[in-house]
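Enquirer: Sequence plus predicted model, see below.
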Amino acid sequence: MKLTVVGGGSTYTPELIDGFARLRDTLPIEELVLMDPATDRLELVGALARRIFARQAHNGTITTTTDLDAAVEGADAVLLQLRVGGQAAREQDETWPLDCGCVGQETTGAGGLAKALRTVPVVLDIADRVRRTNPTAWIIDFTNPVGIVTRALLQEGHRAVGLCNVAIGFQRKFAGLLDLPPAQIHLDHVGLNHLTWETGVRLGGPDGENVLPELLSHHGEKIAADLHLPTTLLDRLAVVPSYYLRYYYAHDEVVRELRTKPSRAAEVAEMERQLLALYADPALDEKPDLLAKRGGAYYSEAAVDLAAALLNGGGSPYQVVNTHNNGTLPFLPDDAVIEVQAAVGEKGPKPLPVAPVDPLYAGLMAQVTAYEDLALRAALHGGRDRVFKALLSHPLIGQYEYAETLTDRLIAHNREHLAWA
């Protein structure tokens, strides 16, 4: 089995390597290729990856390359974890929207649109190259914004599944609170990428007992504190929203906070400098503790689970993925990309039935789906008017004066990445 990681020079990668090494019985990789144009980072990460494999007695080979075509040739699966423009572009995404009183964030609002515009054309080019060399390969997209990027891939007919670590993070958290193995926890997880709610927490599987009321009753304060939302809100909703919902439920509060502290991009950039210094130590042969603060918790477990299910029928029988709606949520178009539990096998994911969704959540999902459709059109075809319409449609913007100003700033800050600008 050959697996390729595009963006293999990321400081995330040792987390992924650790999972590949520990879970080799689930996903028996014979050849792992790390591809990245940043040769300095790639060689540091690649060397550490080999040491991690050696420490855990994994006999698979790890190679590094800057040649995309060579990297994906013959791959059974290609995992995408790239960031077009790097942390410098992310820094911009998180700052210039604040001038208009709008959230600055890399996947939500104006910053999220900027990232989509930079990313979609690059990902589609990669996917076309994958299809030319191995049309049966699966593409696993971890690149944000996952919903829009996955929709672009599926719209072009690629064998693609989107992956996010929010659901597995909740699964692990709830398992810890309930003192149960994670495999015993099944989430009723519904929504769009970075716009999801846990409407049930079931024991054993999709038909198991729903213990969410008990969980909120006994651990609501801790869950709410982790989400930076009031306990009273969770009590009234009787669900657990993703922490990304705070950008919607406490927008103005978040903007005030973001204006008074360093950006997350600046924090991550400093963390990456420290991580790369650690990776350069030839004695290091495991992922360092600092990596847990970088983000992407449990990313490796989720990736291994999904790849195993797609490639050899292994992994968990049900997994939370991003895939076509196809009638699962009747209030959304069939070609919308939703994030729900699915039965995943070698033919791909098949979403499980979802109970009727409360209008409070369905309405927001419908509006963000419409935004994602307009965002994808802007990413594929360009043009100031398309960018403006996407921004105007976003529920965190929605005013024409803001949309006008943000359109000009988005284009100005991203001109080098926009072929049409």
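Expert: Received it, and whenever you're ready, just let me know what you need. Residues are numbered from 1 along each chain as shown.
Enquirer: Every contact and neighbour count from this point should use C-alpha atoms.
Expert: Noted.
Enquirer: show me where the protein has strands.
Expert: 2-6, 31-35, 61-65, 77-80, 138-141, 160-162, 185-192, 195-203, 240-241, 318-324, 337-345, 348-351 (DSSP state E).
Enquirer: Does anything pack onto the fifth one? Which helices or strands?
Expert: Based on contacts counted as 3 or more C-alpha pairs under 8 Å, 6 or more residues apart in numbering; DSSP states H and E, the elements that strand 138-141 packs against are strand 77-80, strand 160-162.
Enquirer: for the longest one, packing partners?
Expert: Judged by 3+ C-alpha pairs under 8 Å, 6+ apart, the packing partners of strand 77-80 are strand 2-6, strand 138-141.
Enquirer: residue nearest the centroid of the chain?
Expert: Centroid-nearest residue in the chain: C164, 3.7 Å away (criterion: C-alpha atoms, centre = their mean).
Enquirer: separation between that one and A412?
Expert: Note on C164: its distance to A412, by C-alpha to C-alpha, to the nearest Å, is 30 Å.
Enquirer: Correct me if wrong: R129 contacts D69.
Expert: Yes: because the distance of 6.6 Å satisfies C-alpha atoms under 8 Å, R129 is recorded as touching D69.
Enquirer: what about the helices in the stretch 1-150 of the chain?
Expert: 13-22, 39-55, 68-72, 86-93, 109-133, 146-155 (DSSP state H, counting those that start in this stretch).
Enquirer: Quick check: buried residues in the shortest one?
Expert: To tie it back to what came earlier, the one meant is helix 68-72. Residues of helix 68-72 classed as buried by neighbour count (16 or more other C-alpha atoms under 10 Å): L68, A71, V72.
Enquirer: again, but for stretch 266-280
Expert: Under the neighbour-count criterion of 16+ other C-alpha under 10 Å, stretch 266-280 has V268, A269, M271, E272, L275, L276, L278, Y279 buried.
Enquirer: Mind jotting down where the helices sit in the stretch 301-421 of the chain?
Expert: Listed in chain order, the helices of the stretch 301-421 of the chain (DSSP H, counting those that start in this stretch) span 359-381, 384-393, 400-414.
Enquirer: picking that back up, make a markdown table from the helices of the stretch 1-150 of the chain and add distance to N326 to it.
Expert: Output for these, formatted as a markdown table (distance: least, C-alpha to C-alpha, whole Å):
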| stretch | distance to N326 |
| --- | --- |
| helix 13-22 | 31 |
| helix 39-55 | 39 |
| helix 68-72 | 29 |
| helix 86-93 | 32 |
| helix 109-133 | 22 |
| helix 146-155 | 12 |
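Enquirer: Check it against this one:
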Amino acid sequence: MSDKKFSVVIAGGGSTFTPGFVISLCANQDKLPLRKLKLYDIDADRQKKIGDACAIIVKEKAPQVEFEYTTDPEEAFTDVDFVLGSIRVGKYEMRSQDEKIPLKYGVNGQETTGPGGMAYGLRSIPAIIEIIDFMEKYSPNAWMVNYSNTIAIVSEACRRFRPNSKVVNICDMPIDDMGRMAAIAGLKSFKDLDFTYYGLNHFGWWKSVTNKKTGEDLMPLLKDYVKKNGYYVGGDFDKETEASWVATFKKVADCYALDPTTLPNNYMQYYYFPKYEVENANPHYTRTDEILEYRQKIVFGECARIVKEGTAKGNLWESEVHSNYIIDICHAIAFNTHEKYLANIPNNGAICNFPDDAIVEVPCLFGSDGVQPLVVGEAGRFQLGLMMEQVTCEKLVVDAYEQKSYIKMLQAFTLNKTVPDATVAKKILDDMMVVNKPYWPDLK
């Protein structure tokens, strides 16, 4: 490894995930040595609460790293090697609308799937494009690793509007599922697994899972476990797993039953069982309310404590799996290792019987020349039908943005598997247009 050190900016520095990410960056200096770490956010007050605590964390854990936070794009994006995208346009107020408006009409309310996911994606497009433009203006050699949702829609927008930009769109959800597979198989980490996976973001399947060291086929063992328990592991592994996620991981058993030749991403429940999801949701108290009541209060409370006491010792955060995964990807790009990770990328033959211009989530080799998708073969007939419907919804959302078209957004809502008919789709869209007026283009 060379002696080079890197400058990183986290775009979305006021995120509640930022302190944990900063700790992960400090803990992985052997993997991604830093000379500078910056936070950028358009919400100065929110970022200050996070940034002041992170300054203390960096000073104590990696004092050699220069740290700053700013709302000025030129200051943030000048002299950086990596831009890490972690933005939520409209913050939790809009996430709550994404969840509650569909539920009002008997449709699943979830932040990245169904109408809520499409609404979120439409909000995210201009902000992600703006960040790409800042990066290219002030640090044209930098890479952006984006994990801001809705990833599939954002990735399609990048394909159309910034096709030559150095942007990698990723998601860590399959890694969480693979961490559970590793635990089921008695292995330490998802890194102990080799795999073949294909689909769309939050919409995919494993065709194979093997022990990376021994080559053992783990699919029979995993299938036997999953058909009874889903991806729920229990014990110490799940001692801090929230109840809503416990239900999610257990529901994978029912998803698996629809195609026992593969293992599903846990998000498939929203498309396979939309009626079940609505019946088991509280339209007045959704996942956003849980986060605001617990996670956000805890994070901001802990940040305030760190600032007040002037030390991060005894803080609540540890180096996190999803943060470490992003650091692994940056390492692969920085040091040209061509390691295999998942990315959301134009298909171009990776899934042989799927359109080349579709954004798919498949294994890729990551290096300084970007990401190279690996061929995963054909999609099954069942999966192919589901994927064609979903990818068309995602493309229609980007059409709606590009053309400022109400009808394209209505078509996207109507086509989506979670929405029962066009009448319901129109009611949801009309309500969403009102609350999204500050963020969406003026759809005609």
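Expert: All right, it came through fine. The shown structure was predicted, so the numbers you read here are calculated from the model rather than taken from an experiment.
Enquirer: re the thing from before, let me have the helices and strands packed on strand 77-80 of the first structure in JSON lines, adding distance to V120 of the first structure and mean neighbour count as columns.
Expert: As requested, these are exported to JSON lines (distance: least, C-alpha to C-alpha, whole Å; neighbours: other C-alpha atoms under 10 Å):
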{"stretch": "strand 2-6", "distance to V120 of the first structure": "14", "mean neighbour count": "24"}
{"stretch": "strand 138-141", "distance to V120 of the first structure": "11", "mean neighbour count": "25"}
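Enquirer: Go through these and name the closest to G348 of the first structure.
Expert: strand 138-141 (8.9 Å; C-alpha to C-alpha).
Enquirer: how close does the residue mapped onto A71 of the first structure from the second structure get to R88 of the second structure?
Expert: In the second structure, the residue paired with A71 of the first structure according to TM-score structural alignment is A76. A76 of the second structure is 18 Å from R88 of the second structure, where distance means C-alpha to C-alpha.
Enquirer: what's around the corresponding residue of the first structure for I329 of the second structure, how many residues?
Expert: Aligning on TM-score structural alignment places I329 of the second structure opposite L306 in the first structure. L306 of the first structure is surrounded by 29 other residues when neighbours are defined as other C-alpha atoms under 10 Å.
Enquirer: separation between L306 of the first structure and T61 of the first structure?
Expert: 21 Å.
Enquirer: now I397 of the first structure
Expert: Using C-alpha to C-alpha, I397 of the first structure is found at 48 Å from T61 of the first structure.
Enquirer: and the two? which has more neighbours close in?
Expert: Each of I397 of the first structure and T61 has its neighbours counted (other C-alpha under 10 Å); I397 has more, 21 against 14.
Enquirer: Name all residues that make contact with whatever residue of the second structure lines up with that one.
Expert: With TM-score structural alignment defining the correspondence, I397 of the first structure maps onto V419 in the second structure. V419 of the second structure is in contact with V107, G114, P115, F413, A425, counting by C-alpha atoms under 8 Å, 6 or more residues apart in numbering.
Enquirer: Can I have the buried ones of the residues you listed as a ChimeraX selection?
Expert: If you want just the buried ones from those in ChimeraX, going by 16+ other C-alpha under 10 Å, the selection is:
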select :107,114,115,413,425
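Enquirer: Farthest from the middle of the first structure: give me that residue.
Expert: No residue in the first structure sits farther from the centre than A283, which is 31.3 Å out by C-alpha atoms, centre = their mean.
Enquirer: I'd like to know how far that residue sits from D334 of the first structure.
Expert: Computed as C-alpha to C-alpha, the A283 of the first structure to D334 of the first structure distance reads 51 Å.
Enquirer: Next, the contact list for the aligned partner of R246 of the first structure in the second structure, please.
Expert: Mapped onto the second structure by TM-score structural alignment, R246 of the first structure lines up with Q269. Under the criterion of C-alpha under 8 Å, 6+ apart, the neighbours of Q269 of the second structure are T248, K251, V252, C255, E277.
Enquirer: Turn these into CSV, columns for neighbour count and distance to E402 of the second structure.
Expert: Putting the contacts of Q269 of the second structure into CSV (neighbours: other C-alpha atoms under 10 Å; distance: C-alpha to C-alpha, whole Å) gives the following:
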residue, neighbour count, distance to E402 of the second structure
T248, 20, 35
K251, 23, 37
V252, 24, 36
C255, 24, 35
E277, 21, 32
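Enquirer: preserved in the first structure, out of those residues?
Expert: Among these, the ones whose aligned partners also touch in the first structure (both residues aligned by TM-score structural alignment, their matches' C-alpha atoms under 8 Å) are K251, E277.
Enquirer: how many neighbours does P330 of the first structure have?
Expert: Neighbours of P330 of the first structure using other C-alpha under 10 Å come to 13.
Enquirer: Also the one 3 residues further on?
Expert: Each residue near P333 of the first structure was counted by other C-alpha under 10 Å, and the total is 16.
Enquirer: my read: it touches M365, true?
Expert: No: counting by C-alpha under 8 Å, no contact exists between P333 of the first structure and M365, whose distance comes to 11.3 Å.
Enquirer: Thank you, goodbye.
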